[in-house]
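Undergrad: Below is the sequence, then the predicted model.
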Amino acid sequence: MAVTSPAAEAKDVVAITDVKYTSEDPENTTVSVTDSKGAEVKGTLDKDAKVWKPEKALDYGTKYTVTVNGTAAAGKGGSTSSTFTTMAKPSKTIRVTSFLGDAQKVGVAMPLIIKFSKSIPEKYRAEVERRMPVTATPAQEGTWGWISPTEVHYRPKVYWKANSKVFYKVQLAGVPLGGDYYGKSDLTVDLNIGRSFVMTVSNKTKQMTVKQDGKVIKTIPVSLGKSTTPSSSGTMVVMEKLKHTVFDTTDTDPKNGYKTPIDFAQRITWSGQFIHAAPWSEGKQGRTNVSHGCVNVSEAMGAWLFDRTMMGDPITVSGTEEKLKDGNGWTDWSLSYDQFKKKSYL
């Protein structure tokens, strides 16, 4: 038996290195890795592949000892050891952040959102995905998809199951990410999915149907975007909630812009489409479209919705003149699951 990687007395070894070894009797072989003080490092041993993987990145600039032990059965016993030293702490690191945090509760369409402080080169993205496991309880199929070189989302095949739990971790500390850059740290997030609250809007009927846990609980008249400023057709997600705000478009459109106080606003696109109360269009709601692209509801229904929605709740609009543009909001659900999977590098 022998340690084959890292090589004996190797220097500048990456901190997230795997230890590989040979053995004629792998089932009865054990592997331990200890630091310079003799403390054992936590890791997992794959006896079939003959690989030991550290639970997290090793300390930088530290000498480690690998010991491989076999049993005495069939004359295949014995012990061998090898040492290696990890690289110095890198000066170039990429920070990773999660949009969501521990114990947060979100709607059934909420994507998991991870951002990087620097672009991840394409050749490293598959390895990044491998180091971002997601565990849902109960189990649910899903995939990561790259939104840009600095942002990756995860969505399940269908909406998250109501009241489920989701745990994910990003294990990039010490991982090479190209151009002398390395992952700066690891993170974990443990969050909760809320009840199912799904809004569906038909331009044909000018009505919003609201379902909670699969049952229709309300039908609400709406006014969508007029033909010159149509609402987007597609599945969007509540990204932000503002009980009172001011819509001000005078900076971008000095001639035709407007500045209007708005109640119960819920953002669904980056381009400025919201679900919101619009008392000035109450006579039109359910009959004709007069908005600048938003989903107008009455003041009373705006308050009713606002009290019940949460970030991550989906709204699907159909039958308008314009299709939702990919990337105009959290548009992960505007693609089929097979289409979204194509954004993964695995």
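TA: Noted; the coordinates are in hand. Given the structure is predicted, the values throughout are model-derived calculations rather than measurements.
Undergrad: For the rest of this, base every contact and every neighbour count on C-alpha atoms.
TA: OK.
Undergrad: My guess is residue 288 contacts residue 223. True?
TA: Yes. In this structure residue 288 lies within contact range of residue 223 using CA atoms under 8 Å: 6.0 Å.
Undergrad: Name the residues of stretch 73-91 that come out as buried.
TA: 76, 77, 81, 82, 83, 84, 85, 86, 87, 89 (16 or more other CA atoms under 10 Å).
Undergrad: what's the closest of those to residue 63?
TA: Comparing those against residue 63 with CA to CA places residue 85 closest, at 4.2 Å.
Undergrad: okay, and the common contacts of residue 288 and residue 223?
TA: residue 206 (CA atoms under 8 Å, 6 or more residues apart in numbering).
Undergrad: With neighbour numbers in mind, choose between those two.
TA: In this view residue 288 and residue 223 are compared by other CA atoms under 10 Å, and residue 223 has more residues nearby, 29 against 18.
Undergrad: Reformat the buried residues of stretch 73-91 as a markdown table; add secondary structure and distance to residue 6.
TA: As requested, those are exported to a markdown table (DSSP: H, G, I helix; E, B strand; the rest coil; distance: CA to CA, whole Å):
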| residue | secondary structure | distance to residue 6 |
| --- | --- | --- |
| 76 | coil | 23 |
| 77 | coil | 22 |
| 81 | strand | 12 |
| 82 | strand | 9 |
| 83 | strand | 8 |
| 84 | strand | 7 |
| 85 | strand | 9 |
| 86 | strand | 10 |
| 87 | coil | 12 |
| 89 | coil | 18 |
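Undergrad: Alongside the first one, take a look at this:
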Amino acid sequence: MLVMAAIPLVLAGCTGNPLERVGRKAPPPPKLAITPAQDSRNLPTSVEIGTAVTGGKVADVVVTDPKGTRVDGAMRADGTSWMPSKALANKQTYTAQVTAKNDAGKAVTQKTTFSTMDKPAKRTVTNLNLQSDQTYGVALPVTVAFDSAIPKDARAGIQRRLLVSTDPPQPGVWAWDETGKQVSYRAPDFWRPGTTVTVRAALDGVPMGGDSFGDTDRAGTAKIGNRVFLEIDNATKQMSVFKDDVLVKKIPVSMGKSSTPTSSGKMVIMEKHESTVFDTTGSPDPYVVTVANAQRLTWGGEFIHAAPWSVGDQGYANVSHGCTNVSDENAEWLMNTTRIGDLVTIKGTEVTLDQGNGWTAWNVSWDQFVKGSALPVPADLKPASPAPGGPANAPGGPANGGPPAAEKPSASPTPSSSSGGR
């Protein structure tokens, strides 16, 4: 009984803050600052709840709409802000309550109330090239295209709203092309076969420069297939097809004649059509022709396609308007072998590929590619050394030897037709 009675006395002596028993003061509550400021008005519907914490970390964020309904969302991985899972509604008032805690359990909470802007009069149309439930080639760059050029001062804000995750992890970087109408994401090397790629372009309500805002959120989850590469050599007029790094077929080709040459460079198959119409009405050399088994390589109208009219020249001479001609049999075999996202490398022609004329993320070195990022490049993805002087394939164009305007009827990252050179 004496021993049992003593126990509560010992336990009572152990209560209180352990730091105070050894002469150390307990840490103060964390310091917390949040945005937007109280009573902010006319904010974009893409607004995020900014959080800056010293001496702790964010423990909870609760955002509610005018009816008191909780808004879904999550903290960014870097802890800088809370991002809603979809754009907020226009012309509504929201309340955000943020709680931060430290290791000692001390907490601080702040609230802010803000209102979103009315529906914008102008929207920028966006396009995401990755669609759910599809299988793509290992060279697929994830691209977001815009129907008008994005000013440089708006690109960082847009880039922060482009989210990519991969399984297994293969981190990459977003980079803008020179036109400002397309931003592409790739890793330093091609995707591993079997990778799952999930993308969210959370652009609804995001400022796009001037008085325009993003049109909608877009998302997709897709798989990466096996390795298929096409190499076309103008010197031999032959296409070599590699499947999982093994040469499986050689195909004779005819490419662009000297007045309408095919571009040399690293391209990616963007579209596949069992049948399509090439219409160059209005060009110096107009024609309308239906072609079978056509695979688009550039926005400017370069395709690989069946061309029974040039079979006698395939393997010997270039007679096309810029496309790569193959026989009916070989075109059908290619359609059954390739995927959107497969790499096509063309070499030895009179002109080089314009950056941005297609999915051209692989047409430059990694060092050069990351220079197009509007945000700081993560340390583990920065080039190991300064970039060597210039891109692997210098841009070309009509002014310096590129394909003439007749071969580029639709030089836009947002395709509107299948116009091409035959």
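TA: Yep, it's here. The model shown is predicted, which means the values in this text are computed figures rather than measured ones.
Undergrad: Fetch the TM-score of the aligned pair.
TA: The TM-score (TM-score structural alignment, normalised by the length of the first structure) is 0.82; 339 aligned residues with a CA RMSD of 3.4 Å.
Undergrad: what's the closest of the buried residues of stretch 73-91 of the first structure to residue 167 of the first structure?
TA: For the buried residues of stretch 73-91 of the first structure, the nearest to residue 167 of the first structure is residue 89 (29.1 Å; CA to CA).
Undergrad: quick one: that closest one and residue 57 touch, right?
TA: No. Between residue 89 of the first structure and residue 57 there is no contact under CA under 8 Å: 11.5 Å.
Undergrad: Now check residue 157 of the first structure against the second structure: what is it aligned to?
TA: Matched by TM-score structural alignment, residue 157 of the first structure corresponds to residue 188 in the second structure.
Undergrad: give me the number of residues near that match?
TA: When neighbours are counted by other CA under 10 Å, residue 188 of the second structure registers 18.
Undergrad: What of the one 5 residues further on?
TA: Applying other CA under 10 Å, we find 15 other residues in the vicinity of residue 193 of the second structure.
Undergrad: Same check on residue 180 of the first structure?
TA: Number of residues near residue 180 of the first structure (other CA under 10 Å) recorded here: 10.
Undergrad: for it, helix, strand, or coil?
TA: Judged by DSSP: H, G, I helix; E, B strand; the rest coil, the three-state class of residue 180 of the first structure is coil.
Undergrad: thought it was touching residue 92?
TA: Yes. Shown here, residue 180 of the first structure and residue 92 form a contact pair, counting by CA under 8 Å, at 6.6 Å.
Undergrad: got the residue ranges for the strands in the stretch 201-346 of the first structure?
TA: For the stretch 201-346 of the first structure, applying DSSP state E, counting those that start in this stretch gives strands covering 207-212, 215-221, 232-237, 240-248, 259-267, 274-277, 295-297, 314-318, 322-323.
Undergrad: Surely residue 77 of the second structure is within a strand?
TA: No. Checked against three-state DSSP, residue 77 of the second structure lies outside a strand; its state is coil.
Undergrad: From residue 57 of the first structure, how far out is the nearest residue to residue 54 of the first structure once chain neighbours are set aside?
TA: Leaving out its chain neighbours, the residue that sits closest to residue 54 of the first structure by CA to CA, 6 or more residues apart in numbering is residue 43, at 4.1 Å. Relative to residue 57 of the first structure, residue 43 of the first structure is positioned 10 Å away (CA to CA, to the nearest Å).
Undergrad: if you count what's nearby, which of those two comes out ahead?
TA: Shown here are residue 43 of the first structure and residue 57; by other CA under 10 Å, residue 57 has more neighbours (18 against 14).
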